[in-house]
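A.B. asks: return atomic coordinates for the entry below.
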Amino acid sequence: MTQIFAHRGYSTLFAENTMGAFIEAEKVGADGLELDVQLTKDGEIVVIHDEKVDRTTTGKGFVKDFLFSEIRKLNANKEGLKKEQIPSLIEVLEWLQSNQLICNIELKNGLIPYEGMEEKVIRLVRRYGLSERIIISSFNHYSIVYSYRIAPEIETAPLFIEGIYMPWIYSQSIRAKGIHPKHSAMSDAVLVETMENGIAVRPYTVNKDEDMQRLFKINCTAIITDDPVKALRIRKQIQNKS
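C.D. replies: Sure thing, here's the model as predicted:
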């Protein structure tokens, strides 16, 4: 059965990458979460997608220029009534101990090469005993390879915006157990062949009904979606038909 990962939490209805969005994703029955991490000026791992805080919070500037204590003062629920802090990765991992969700941690180190990010993330994952439930992904494939080298027990999955030739061969060459392609970048045949070669396939960001149906029908490993409720409904419809 295709798993459903809530992209930045239940982000169609709640502020993305906040504890509120993660808790709601678990409540509605998502199988997993996808979230993004970056480092503050004083080296704390925080959960936020953009390199700048401007779009998703009440602040302005680069994540890397804020101290942890400063970034925690911002409201990450810009449009809503309830204040939400930018979570620390520690906060999320602590909470994950109370449930069974799988968590895809995306290292946002394509534009800014955060020093020591891989070690810091891996140290925390191990400290909370979550190695079996974490997938580390990134568009920075050097970072993925490095993560595998220091923590071969934690699954890695490169992110792709474009299709590549025989992605299973590439994945095997960098010891990745999965790939996270843009949902429109690879054909059903390529996705199926990748899975047949033992590589998990979790396309992102799958929000349209027809895209969900297509991926559920080929029994994709997982989909990453902003709307886990819609995905759960469509998955159920397809199961009932088969």
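A.B. asks: from here on, contacts and neighbour counts on C-alpha atoms
C.D. replies: Noted.
A.B. asks: could you say what helices and strands the top helix by length along the chain packs with?
C.D. replies: Ordering each helix of the chain by length in residues (DSSP state H) puts helix 228-241 first. Packing partners of helix 228-241 (3 or more Cα pairs under 8 Å, 6 or more residues apart in numbering; DSSP states H and E): strand 3-7, helix 19-28, helix 209-217.
A.B. asks: any residues touching the last one, and which ones?
C.D. replies: In this case it means helix 209-217. Helix 209-217 is contacted by residues Thr2, His183, Asp188, Val206, Ile223, Ala231, Ile234, Arg235, Ile238 when judged by Cα atoms under 8 Å, 6 or more residues apart in numbering.
A.B. asks: tilt between the longest strand along the chain and helix 19-28?
C.D. replies: Counting residues, the longest strand found in the chain (DSSP state E) is strand 32-39. Angle, strand 32-39 to helix 19-28, by axes from the mean of the first three to the mean of the last three Cα atoms, to 10 degrees: 160 degrees.
A.B. asks: other SSEs contacting strand 32-39?
C.D. replies: With contacts defined as 3+ Cα pairs under 8 Å, 6+ apart, the packing partners of strand 32-39 are strand 3-7, helix 19-28, strand 45-47, strand 102-107.
A.B. asks: okay, the angle between that strand and strand 102-107?
C.D. replies: Going by the same axes, to 10 degrees, strand 32-39 makes 30 degrees with strand 102-107.
A.B. asks: need the residues that contact strand 32-39.
C.D. replies: 3-9, 17, 22, 25-26, 45-49, 51, 63-64, 89, 101-109, 114, 117, 224.
A.B. asks: let's compare: structure for the following, please.
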Amino acid sequence: MASVRSAWDAGADGVEVDVHMTRDGEVVVIHDADTGRTGDRRLVVKDSTYDELRAVDVGGGEAGDFAGERIPRLGEVIETLPAGKRLFVEVKCGGEIVQGLRRVIEGSGKEGQIAVICLAADVLELAAGAMPGVKMYWVLGSREDDDGEYAVYDDALIGGAAERGFDGLDVYHEALTAEYVEKAKRAGLEIYVWGVNELAAAERMLRIGVDGVTTDYPADVMRMPG
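C.D. replies: The predicted structure is shown next:
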């Protein structure tokens, strides 16, 4: 929650969070499938109740700057969503979360401000079927070729996204070209990019016409001209 609030304080246009489902059906905001990396003890999210997870301190870390920070429900994050801003919700588990996710998003009354993103096309399809009023973006990973360069995405992914009725792609910036952006837009897709933590990369994304970037430094990126 501290991270989410800091983004709004910085004037960010949107926030991206990751979600898993607990044993008792709560949709919670956490990147990993367990709390081992970020918490003061290790619990597996899908095997734990919300109350059990809520007892884990996930804000101490090495510096202890956010000691006492707890894993929030997705609804708590949505409550902070200001008018005119967006929330991108990345599904990090399987299709079992879809109905719970639908209840939270539709119950918030802010579904027009929320998008669902996911690496798994089949899970995203389930979400699209359950929430026709929510935008869906297919997250694409990246890989390096034999020369250590990031391989450009296959054009077939554009067709696959369009056929499934997705609203766009969310891709790694290093693997994206201006030509690929043009092809995606001709197919009626929006293009978002992730991993943009250098201003030079953000400037390149702006030049080639992406719809938005995900960055750990929104205040710096938003100060860019244009």
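A.B. asks: follow-up on the earlier one: nearest to Tyr128 of the first structure, of the helices and strands packed on helix 228-241 of the first structure?
C.D. replies: helix 19-28 (17.5 Å; Cα to Cα).
A.B. asks: enumerate the positions of the closest one that are buried.
C.D. replies: Buried residues in helix 19-28 of the first structure, defined by neighbour count with 16 or more other Cα atoms under 10 Å: Met19, Gly20, Ala21, Phe22, Ile23, Glu24, Ala25, Glu26.
A.B. asks: for the longest helix of the first structure, buried residues please.
C.D. replies: Buried, per 16+ other Cα under 10 Å, within helix 228-241 of the first structure: Pro228, Val229, Ala231, Leu232, Ile234, Arg235.
A.B. asks: host element of the aligned residue in the second structure for Met195 of the first structure?
C.D. replies: Alignment note: Met195 of the first structure maps to Lys185 in the second structure; criterion TM-score structural alignment. In the assignment (DSSP states H and E), Lys185 of the second structure maps to helix 178-186.
A.B. asks: give me the mean deviation of that helix from the first structure.
C.D. replies: Compared with the first structure after fitting, helix 178-186 of the second structure deviates on average by 2.0 Å (mean Cα distance after the TM-score superposition for the first structure).
A.B. asks: ok now that helix, how far from the chain's centre?
C.D. replies: Its chain's C-alpha centre and that of helix 178-186 of the second structure lie 22 Å apart, by Cα atoms, centre = their mean, to the nearest Å.
A.B. asks: and if you look at stretch 91-109 of the first structure?
C.D. replies: Relative to the centre of its chain, stretch 91-109 of the first structure is centred 9 Å away, using Cα atoms, centre = their mean.
A.B. asks: which residues touch it?
C.D. replies: With Cα under 8 Å, 6+ apart as the criterion, stretch 91-109 of the first structure contacts 19, 26, 30-38, 49, 51, 117-118, 124-125, 128, 130, 133-140.
A.B. asks: buried only: go through those residues for me.
C.D. replies: 19, 26, 30-38, 49, 51, 117-118, 124-125, 130, 133-140.
A.B. asks: closest to Thr156 of the first structure out of the helices and strands packed on helix 228-241 of the first structure?
C.D. replies: That would be strand 3-7 among these, by Cα to Cα, at 15.7 Å.
A.B. asks: over to the counterpart of Leu169 of the second structure in the first structure. Which of the three states is it?
C.D. replies: Per TM-score structural alignment, the equivalent position to Leu169 of the second structure in the first structure is Ile179. For Ile179 of the first structure, the assignment made with DSSP: H, G, I helix; E, B strand; the rest coil gives strand.
A.B. asks: ok, Ile179 of the first structure to Tyr204 of the first structure distance?
C.D. replies: In this view, Ile179 of the first structure and Tyr204 of the first structure are 10 Å apart by Cα to Cα, to the nearest Å.
A.B. asks: repeat for Ile105 of the first structure
C.D. replies: Going from Ile105 of the first structure to Tyr204 of the first structure by Cα to Cα gives 14 Å.
A.B. asks: next: Met19 of the first structure.
C.D. replies: Using Cα to Cα, Met19 of the first structure is found at 21 Å from Tyr204 of the first structure.
A.B. asks: quick one: map Phe139 of the first structure onto the second structure.
C.D. replies: Using TM-score structural alignment, the equivalent of Phe139 of the first structure in the second structure is Leu119.
A.B. asks: excluding sequence neighbours, find me the nearest residue to that match.
C.D. replies: Residue nearest to Leu119 of the second structure in three dimensions, not counting chain neighbours: Val139, with 4.6 Å by Cα to Cα, 6 or more residues apart in numbering.
A.B. asks: for the one you found, what are its contacts?
C.D. replies: Counting by Cα under 8 Å, 6+ apart, Val139 of the second structure has contacts Ile117, Cys118, Leu119, Ala120, Leu169, Asp170, Val171.
A.B. asks: among these, which two are most distant?
C.D. replies: Largest separation among these by Cα to Cα: Ala120 and Val171, giving 13.3 Å.
A.B. asks: neighbours around the residue nearest to Ala184 of the second structure when sequence neighbours are not counted, how many?
C.D. replies: Excluding the flanking residues, the one nearest Ala184 of the second structure by Cα to Cα, 6+ apart is Ile158, at 5.9 Å. For Ile158 of the second structure, the tally of surrounding residues (other Cα atoms under 10 Å) stands at 23.
A.B. asks: again, but for Arg204 of the second structure
C.D. replies: 16.
A.B. asks: that one maps to what in the first structure?
C.D. replies: Aligned by TM-score structural alignment, Arg204 of the second structure pairs with Arg214 of the first structure.
A.B. asks: count of neighbours near Glu162 of the first structure?
C.D. replies: 11.
A.B. asks: picking up where we left off before, any idea how far the match of Phe139 of the first structure is from Gly109 of the second structure?
C.D. replies: Counting by Cα to Cα, the gap from Leu119 of the second structure to Gly109 of the second structure is 26 Å.
A.B. asks: with Gly95 of the second structure instead?
C.D. replies: The gap separating Gly95 of the second structure from Gly109 of the second structure is 22 Å, by Cα to Cα.
A.B. asks: who's more crowded, the two?
C.D. replies: Ranked by neighbour count (other Cα under 10 Å), Gly95 of the second structure and Gly109 place Gly95 first, with 16 against 10.
A.B. asks: many thanks, I have nothing further to ask.
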